[in-house]
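Trainee: From the sequence below, what's the structure:
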Amino acid sequence: MPLPLLLSIFLLTIPQANPEASTPAPEVVAPESETDVTVDHTKLIAELQAKAEKGDAKAAFDLASFYHEEKNEKFIEWTKKAAELGNPDAENIYAFMLSGGIGFPKNEAEGFNYYLRAAKKGQPDAQASVGDEYLLGKLVQKDEKEALRWYQLAADQNQATAINNIGSFYLNGQGGLKKDEQKAMEYFVRAAFLDSAMAQNTVAINYGTGQGVEKNMPEAFAWMWIAASGDDPNAQENILHLAKEITYEQFLQAQKRIQKIIALQKEGKQEPPICPRPSVNDDQAGQKLAEEFQSQLSKAQKGDIQAQYQVAQAYALGKGVKQNFQEAFPWCQKAAESGLAEAQFSLAQTYRIGDDFVQPNPPEAVRWYKKAAEQKNIESLYALGIIYDSGDGVEKDEAKSLAYYREAADLGHAQAQHNLATYYFSRADKEPSSRELMFKYYTLAAKQMHARSMMALGVSYFVMETSPDKVEGLAWMMAAVQCFAYKKDLVDKFKDQESPEDVAKARERATQIISQIMKQK
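Mentor: Below you'll find the model as predicted:
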């Protein structure tokens, strides 16, 4: 069963080594002389070409680097030539291009051969990619120990994603390593300081849940903010939830911590995890979860509706029992048929999305959403708003969509409030009543720390002639940046148009906004 059963940000699956995301596109660094206006590039290129044609691998790679911005035929030609001549950086790039079918016909086997050539020469990104392949077992026989060996070679050269993957190996007890949450956290933190967004997300989640470290909400928020500021979509989503979990005092601590972490990163320094958690006997903890599951199962078998739903969640998560989505579904269905709104919503989500055991069935999804909505289940009301807005499984109906959005919004659903506000925004120029409703719903959502609404409310203060309060508008946008690292570049453009005095007023007002919102939670 998909995880609509689990609506909390911290009910997440155990991080896994992720080969698909492990090694980013290789970075090509042009020769220093390329940006030196005193250098005659025509002459330099001719000299490099002459050397390359005589078999100089570095010259061939430098020549390719001159064309890296355009990614044109010359870049492709000289990258291949440099790789064939044995330049390890070129081999890594050529492998990436072959594996993805970029500039050449896709050939994953040949791509792996070039990754291996570069890896054996010590190219760290290639070493990480070879580790990925041994973990996947797509082109070679799957071998976690061999994957770990290559990851460790790359990690010795501070390759961030390899370090992150070693953390996952410790967390899950892979590659012959003994399961060790604290050791895993050490690797995750190390990768996070090296700017791995995946590691930064994991570190934030671990601090938020107390996995491998003592629970520390300011530290959790700080790391999630840093990941979000790098435009990581997972972090940008996660931080919206995390901001609702912390107090204003914790938020202020997190702001100081963010500045400290950024300063350390600029200096190329790191810190170990804060407050490692005392050792926990995994066998005892597992036994306790298993006993709790058996207790819930016994109640569920006797017809306890809440217990039936808890059993479904346990199977979906693998909590106290082996993960089994096929077993989760019928227990969720039992609870839904008995009238439990949360189970009805989860069942609707399953029919809407589908999984390995249940085919997508939009009409059935709508039926269960409506049953839950009749009980004022806020997520089901919002889902129906989306469905009638998009026409997914039903005939598109704007009036019904707005009605469901409005009902969810009036019950406090921030995204429904945002969607309503956006609808009214499109009509605000011609309808004064729409302008008022736009501000109403953007404000309601913004006061729930909905990042997009905070930003949209700020922009609305700028563009709506009836409310040209630019200080208030800038304040809401600055608050969104401070809380969520959201659209900082856009806010900077607005700031540049205002006087230093107004920017200072807006900054003071932003602090006030954040304080008021967080203290009213």
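Trainee: From here on, just use CA atoms for contacts and neighbour counts.
Mentor: Noted.
Trainee: and the host helix or strand of residue 224, how far from the chain's centre?
Mentor: Secondary structure from DSSP states H and E places residue 224 in helix 217-229. Centroid separation for helix 217-229 versus its chain: 12 Å, with Cα atoms, centre = their mean, to the nearest Å.
Trainee: Would you mind pulling the contact partners of the helix or strand hosting residue 47?
Mentor: For residue 47, the element it lies in under DSSP H and E is helix 41-53. Outside of helix 41-53, the residues within contact range by Cα atoms under 8 Å, 6 or more residues apart in numbering are 34, 58-60, 62-63, 82.
Trainee: who's in contact with the spatially closest residue to residue 446 that is not a sequence neighbour?
Mentor: Leaving aside its sequence neighbours, residue 446 sits nearest to residue 454 (Cα to Cα, 6 or more residues apart in numbering; 4.6 Å). Each residue near residue 454 by Cα under 8 Å, 6+ apart is listed here: 442-443, 445-447, 476-477, 479-480.
Trainee: Quick check: residue 454 vs residue 265, distance?
Mentor: Remark: distance between residue 454 and residue 265 (Cα to Cα, to the nearest Å) = 29 Å.
Trainee: Same question for residue 250.
Mentor: Residue 250 is 22 Å from residue 265, by Cα to Cα.
Trainee: Please generate a structure for the following sequence too, so the two can be compared:
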Amino acid sequence: MNLSISARLMAFSLALMLVFSGTPARAASYNDGVAAYEAGDYAGALAIFSALAEEGHTASLYSLGILYDRGQGVEEDDTQAVIYFMRAALFGHAAAMSDIGVKYNDGEGVEQDYSVARDWFEMAAKQGYATAQFNLGIYYDNGIGVEPDLQQAMSWYRKAAEQGHVEAQYNLAVLYEGGRGIASDWTQAAAWYRRAAEQGYASAQFELAALYSSGTGVTQDDAEAARWFTLAAEQGHSAAQFNLGILYYNGQGVEQNVEQAVAWYRKAAESGNANAQFNLGIMYYLAKGVDADRPEAIRLLQLSARQNNDLAQQALDRIGESW
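Mentor: Reported below is the predicted structural model:
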């Protein structure tokens, strides 16, 4: 379960809100706290937020919760963090509500209770808070604290996704792709993968590349596949690195370049990708694009075989090597 935690200082938006409310002195004081936080002066930020919190300043109450949650300027104290989040939530602070949900989900500072977590996420989500909408989607998707309901999951993912929440965009695409109780719609899947991919989300870049490679939901285009595989691979996505190696080896969507293929296979292999370990092992064994190196070939094939790669196991059996 991958929940999105919202605890952070929203300096820019809060500064604007306070300035336009016609309370310049308080805006400056809160902004001073934000500036201290961003400069790493957590003790200074704590002092400023504490003074403002005594006056019931909502953003400062929330910010104190963050400091206690992270142990910045004060000893980490989940219970105290929850208290400040609760105080901010009483004033309708959506991010605080969402973070209380995370605390109940994780059992930090409170007894773990998924149903209570769901209630807090829902309160924040109904205020339009994207992080809570995403978390609520996770709950309905996986049946956490509620009965599984993919329609509800899709609805909440969509609300967050339309606000630009990248993980919600990705999960929405997965629902459209998988057709789990919902009719598969590859065009919609591609569209949402693209929106997440354009925000730099590596998993979405990989999935979009795979769709271009197969021509599913989009017009088949090896060059586009190579472009998106490259973007994901450069972020360390091992499956993208492996697939990019294939494209370079075969000259699909890119100019054929065995050296580049080897380089990308190696990156993926070093990350533990069994398929890349197998391909690179075979290349070393057969001296394809690299100098023959039987010990290195065996090493890579064994690494792959131990991850239950059938082809690697068969190759080692044929050459009389154990795995």
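Trainee: Can you calculate the TM-score here?
Mentor: The TM-score (TM-score structural alignment, normalised by the length of the second structure) is 0.63; 224 aligned residues with a Cα RMSD of 2.9 Å.
Trainee: Tell me the secondary structure at the residue nearest to residue 446 of the first structure.
Mentor: Using DSSP: H, G, I helix; E, B strand; the rest coil, the structure places residue 454 of the first structure in helix.
Trainee: Looking at the second structure, name the residue matched to it.
Mentor: Counting by TM-score structural alignment, residue 454 of the first structure lines up with residue 205 in the second structure.
Trainee: returning to what we had before: tabulate the contacts of residue 454 of the first structure (TSV), appending secondary structure and neighbour count.
Mentor: TSV is the format used below for the contacts of residue 454 of the first structure (DSSP: H, G, I helix; E, B strand; the rest coil; neighbours: other Cα atoms under 10 Å):
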residue	secondary structure	neighbour count
442	helix	30
443	helix	23
445	helix	26
446	helix	27
447	coil	20
476	helix	31
477	helix	31
479	helix	26
480	helix	27
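Trainee: can you give me the strands for the stretch 151-300 of the second structure?
Mentor: Taking DSSP state E, counting those that start in this stretch, the stretch 151-300 of the second structure contains no strands at all.
Trainee: any idea which of the contacts of residue 454 of the first structure is the one closest to residue 490 of the first structure?
Mentor: Of all these, residue 477 has the smallest distance to residue 490 of the first structure: 8.9 Å, by Cα to Cα.
Trainee: ok, now how distant is that closest one from residue 492 of the first structure?
Mentor: Relative to residue 492 of the first structure, and taking Cα to Cα, residue 477 of the first structure is found at 10 Å.
Trainee: Check residue 361 of the first structure too.
Mentor: Counting by Cα to Cα, the separation of residue 361 of the first structure from residue 492 of the first structure is 46 Å.
Trainee: Quick one: map residue 129 of the first structure onto the second structure.
Mentor: In the second structure, residue 129 of the first structure lands on no residue (TM-score structural alignment).
Trainee: neighbours around the closest residue to residue 111 of the first structure other than its chain neighbours, how many?
Mentor: Nearest residue to residue 111 of the first structure in three dimensions, chain neighbours excluded: residue 95, at 4.1 Å (Cα to Cα, 6+ apart). Under the neighbour criterion other Cα atoms under 10 Å, residue 95 of the first structure is assigned a count of 30.
Trainee: Now which residue in the second structure aligns to residue 95 of the first structure?
Mentor: Checking TM-score structural alignment: residue 95 of the first structure goes with nothing.
Trainee: Residue 167 is in contact with residue 155 of the first structure, correct?
Mentor: No: assessed by Cα atoms under 8 Å, residue 155 of the first structure is found out of contact with residue 167, at 10.8 Å.
Trainee: who's more crowded, those two?
Mentor: Per other Cα under 10 Å, whichever of residue 155 of the first structure and residue 167 has more neighbours is residue 167, with 30 against 24.
Trainee: ok so, going back, who has more neighbours, residue 361 and residue 492 of the first structure?
Mentor: residue 361 (16 against 13).
Trainee: what residues are up against that one?
Mentor: Shown in contact with residue 361 of the first structure (Cα under 8 Å, 6+ apart): 351-354.
Trainee: For residue 408 of the first structure, state which of the residues you listed is nearest.
Mentor: Using Cα to Cα, residue 352 comes nearest to residue 408 of the first structure of these, at 19.3 Å.
Trainee: How is that closest one assigned, secondary-structure-wise?
Mentor: Of the three states, residue 352 of the first structure takes helix under three-state DSSP.
Trainee: which stretches of the stretch 201-323 of the second structure form helices?
Mentor: 202-214, 222-233, 238-250, 258-270, 274-286, 294-305, 310-318 (DSSP state H, counting those that start in this stretch).
Trainee: any chance of these in CSV, with distance to residue 93 of the second structure too?
Mentor: Formatted as CSV, the helices of the stretch 201-323 of the second structure follow (distance: least, Cα to Cα, whole Å):
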stretch, distance to residue 93 of the second structure
helix 202-214, 31
helix 222-233, 36
helix 238-250, 40
helix 258-270, 44
helix 274-286, 47
helix 294-305, 50
helix 310-318, 54
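Trainee: how much space between the residue lying closest to residue 209 of the second structure once chain neighbours are set aside and residue 279 of the second structure?
Mentor: The shortest distance from residue 209 of the second structure to any non-neighbouring residue, by Cα to Cα, 6+ apart, is to residue 225 (4.1 Å). The gap separating residue 225 of the second structure from residue 279 of the second structure is 20 Å, by Cα to Cα.
Trainee: what about the two, which has more around it?
Mentor: residue 225 (28 against 25).
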